[in-house]
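[1] with the sequence up front, the predicted model follows.
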Amino acid sequence: MDYPRIVILIPARFGAMRFPGKPLALIAGRPMIQHVYQNLSLSPKSSKQIPYSVDVYVVTDDERIENAVKQFGGEVLRVDDDVASGSERVFLAYQRFLKAKSPALVVNVQGDEPLLHLQDLVPLFEFHLKSTFDITTLIRPRKNDSEGFSNPNRVKAIVTPEGKCLYFSRAPIPHGDPKGDWNLHVGVYSYKALALEKFFAMPTSVLEKREKLEQLRALEGNLSMGALSIHKELLGVDSPEDISIIEGVLRGQNN
């Protein structure tokens, strides 16, 4: 049986300002990029349960990351161009190495999400392939989280009941009770191939510059974007202090 082909691309750079060398930081004895890669890869067990052909690649410009990925048996694509974002590096990798594979979806997953698993993304694949949306992403409903609501590093999403994205902002939106319901944006993007090419053919938009959120380029450029709720509590790694928190979660999962 021919399953829809999904390509998952994980951008990884060594020189992050807040946490240099983050992809190679050890979590429970393994580099973080290894956790992310292996969590998103098909295993012999999951390949029987997931009706998709899934290819996973790390996209990097750094030899140290490339060597680490190859050492644990992962696939890596080198894109050494000086680019403005990891998303742009993902697009160049698709354009140069993967376009001929004609994937149904190209999925950009950040390399600092060591708790995200392939099974968490399967509903997003299904949602996207059944929809007319050009791009889809994930949101996590929040309530009684006034600290996160006011934090500009926690991006808020305004979404219709049907899942259509209307706006994203670092500001506390929607206006009202800070302990009320709001949607936290999770930085996973699924693109239909044509939408990916259209997106990166667009110039940087006004709101994208103001909010420093590149997904606003898609909305301003009239690409449709849908969002699916995920209720799993994900913890990204933003600083070295987050490593011990992630290790604690992993210990709890293994007990």
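    Nice, I can see it. Numbering: from 1, shown residues only.

[2] from here on, contacts and neighbour counts on C-alpha atoms
    Noted.

[3] show me where the stretch 151-255 of the chain has helices.
    Taking DSSP state H, counting those that start in this stretch as the criterion, the stretch 151-255 of the chain carries its helices at 193-201, 206-211, 215-220, 242-254.

[4] how about these in TSV, adding mean neighbour count?
    Output for the helices of the stretch 151-255 of the chain, formatted as TSV (neighbours: other C-alpha atoms under 10 Å):
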stretch	mean neighbour count
helix 193-201	16
helix 206-211	14
helix 215-220	21
helix 242-254	13
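
[5] so which of those helices gets nearest residue 120?
    For those, proximity to residue 120 was assessed by C-alpha to C-alpha; helix 242-254 is nearest, at 15.6 Å.

[6] please name every helix or strand in contact with that closest one.
    Applying 3 or more C-alpha pairs under 8 Å, 6 or more residues apart in numbering; DSSP states H and E, one finds that helix 242-254 makes contact with strand 26-27.

[7] residues in contact with the strand it packs on?
    The contact list for strand 26-27, computed with C-alpha atoms under 8 Å, 6 or more residues apart in numbering, reads 32, 243, 244, 246, 247.

[8] wait, residue 156 sits on residue 185?
    Yes. Contact criterion C-alpha atoms under 8 Å: residue 156 and residue 185 qualify, at 5.7 Å.

[9] save the helices of the stretch 151-255 of the chain as a markdown table, and put in distance to residue 149 too.
    Below are the helices of the stretch 151-255 of the chain laid out as a markdown table (distance: least, C-alpha to C-alpha, whole Å):
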| stretch | distance to residue 149 |
| --- | --- |
| helix 193-201 | 28 |
| helix 206-211 | 16 |
| helix 215-220 | 19 |
| helix 242-254 | 20 |
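
[10] and the comparison structure, right after this:
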Amino acid sequence: MDLIYLDYAASTPVSEESLHVFQQLSKECYGNASSLHDAGGKANEILAYSRQSLAAILGGEPDSIYFTSGGTESNILAIQSIINGLPPHKQHVITTSVEHPSVHHAVNALQRLGVKVTIIEPNQEGIITKEILKQALLPETGLVSIQHANSETGIIQPLAELATLLKERDILFHTDAVQTFGKMHVSIKELGVDALSISSHKVYAPKGAGAVYMGAHVPWKPIYQHTVQENGL
């Protein structure tokens, strides 16, 4: 019996177009993008083009795109790097009970380091409302991370509404947009977020790739000291 695959929310097959591009670049553009020779320069041009293309889709700036190994790493790097860059009096992070496990891993690790963490619950419809979020805010809140859409229920959170509340208080806003990117319109400006995570294998691309968008105004610091790849992230 042929397998009928319906689990596209978990992962998609690689499209013919994506596979073709991946194969061609693997053969023709194999240099280290940090190297000074021609092969490295060619690879760097491809990376720059990729940043520009992705930034255009998200309505953001190319320099704010940082490539990663996937959604899990994107979430962890975004959350921990942002908290790492915030001052001591802004060491409180809020997230929800319905996030991807990688977000919970990220905040649990921060909690062990002394960062205050609050986990909020959605209402009966699965929505994080402005009122629910407002009740959890503290003077020391520095970051809020709320997914754009849930991978199991498909519920889309009203990020733009929540963003207005956070901007009034100068609180940074991260979203895990892994489930919505490529399936619906995802705009940094329209959502009102400061940082955003995406993954390749949800949108017919090869596994093992993803990205973080970090707004130029976000004062992040790397969790790995002295790194140089992806501008230090």
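    Yes, it's here. Because the structure is predicted, anything quoted here is derived from the model rather than measured.

[11] superposing both, give me the TM-score.
    Overlay of the two chains. TM-score (TM-score structural alignment, normalised by the length of the second structure): 0.33; 123 aligned residues with a C-alpha RMSD of 5.5 Å.

[12] looking at the helices of the stretch 151-255 of the first structure, which is closest to residue 139 of the first structure?
    Across the helices of the stretch 151-255 of the first structure, residue 139 of the first structure has its closest neighbour in helix 215-220 (13.4 Å, C-alpha to C-alpha).

[13] counting by contacts, list what the closest one packs against.
    strand 165-169, helix 206-211.

[14] and with 7 Å instead?
    Helices and strands touching helix 215-220 of the first structure, by 3 or more C-alpha pairs under 7 Å, 6 or more residues apart in numbering; DSSP states H and E, are helix 206-211.

[15] and the angle from the longest strand seen in the first structure to strand 165-169?
    Taking DSSP state E as the criterion, the first structure has its longest strand at strand 182-191. Using axes from the mean of the first three to the mean of the last three C-alpha atoms, to 10 degrees, the inter-axis angle of strand 182-191 of the first structure relative to strand 165-169 is 110 degrees.

[16] just the buried positions in strand 182-191 of the first structure, please.
    Buried residues in strand 182-191 of the first structure, counting neighbours by 16 or more other C-alpha atoms under 10 Å, are found at 182, 183, 184, 185, 186, 188, 189, 190, 191.

[17] just these now: which is nearest residue 54 of the first structure?
    Using C-alpha to C-alpha, residue 190 comes nearest to residue 54 of the first structure of the buried residues of strand 182-191 of the first structure, at 13.2 Å.

[18] can you tell me the SS state at the nearest residue to the closest one once chain neighbours are set aside?
    Using C-alpha to C-alpha, 6 or more residues apart in numbering and skipping the chain neighbours, the partner closest in space to residue 190 of the first structure is residue 107 (4.2 Å). Following DSSP: H, G, I helix; E, B strand; the rest coil, we place residue 107 of the first structure in the strand state.

[19] test my guess that residue 107 of the first structure contacts residue 9.
    Yes. Using C-alpha atoms under 7 Å, residue 107 of the first structure is in contact with residue 9, at 6.1 Å.

[20] for stretch 201-211 of the first structure, how far is the first residue from the last?
    Stretch 201-211 of the first structure has an end-to-end distance of 20 Å (criterion: C-alpha to C-alpha, to the nearest Å).

[21] then stretch 146-165 of the first structure?
    22 Å.

[22] again with stretch 58-66 of the first structure
    Stretch 58-66 of the first structure has an end-to-end distance of 8 Å (C-alpha to C-alpha).

[23] for the helix or strand residue 118 of the second structure falls within, packing partners?
    Residue 118 of the second structure is located in strand 116-120, with elements delineated by DSSP states H and E. Helices and strands touching strand 116-120 of the second structure, by 3+ C-alpha pairs under 7 Å, 6+ apart, are strand 92-96.

[24] from the contact counts, what lies against the strand it packs on?
    If you count contacts as 3+ C-alpha pairs under 7 Å, 6+ apart, strand 92-96 of the second structure packs onto strand 116-120, strand 141-145.

[25] deepest-packed of those, please.
    Of these, the one with the most neighbours on average (mean count of other C-alpha atoms under 10 Å) is strand 141-145, at a mean of 23.

[26] buried residues, the helix or strand following that strand. List them.
    From strand 141-145 of the second structure onward toward the C-terminus, using DSSP H and E, the following helix or strand is helix 159-168. Buried residues in helix 159-168 of the second structure, counted by 16+ other C-alpha under 10 Å: 159, 162, 163, 165, 166.

[27] the first one reaches residue 188, doesn't it?
    Going back to what we said before, that points to residue 159 of the second structure. No. Checked against C-alpha under 7 Å, the pair residue 159 of the second structure and residue 188 is beyond contact range at 10.5 Å.

[28] returning to that earlier point: what's the angle between the strand holding residue 118 of the second structure and strand 92-96?
    Interaxial angle, strand 116-120 of the second structure versus strand 92-96 (the same axes, to 10 degrees): 20 degrees.

[29] for the second structure, which helix is longest?
    In the second structure, taking DSSP state H as the definition, the longest helix is helix 38-58.

[30] what's the host helix or strand of residue 7 of the first structure packed up against?
    Counting by DSSP H and E, the element that carries residue 7 of the first structure is strand 5-12. Secondary-structure packing of strand 5-12 of the first structure (3+ C-alpha pairs under 7 Å, 6+ apart): strand 53-60, helix 86-93, strand 105-109.
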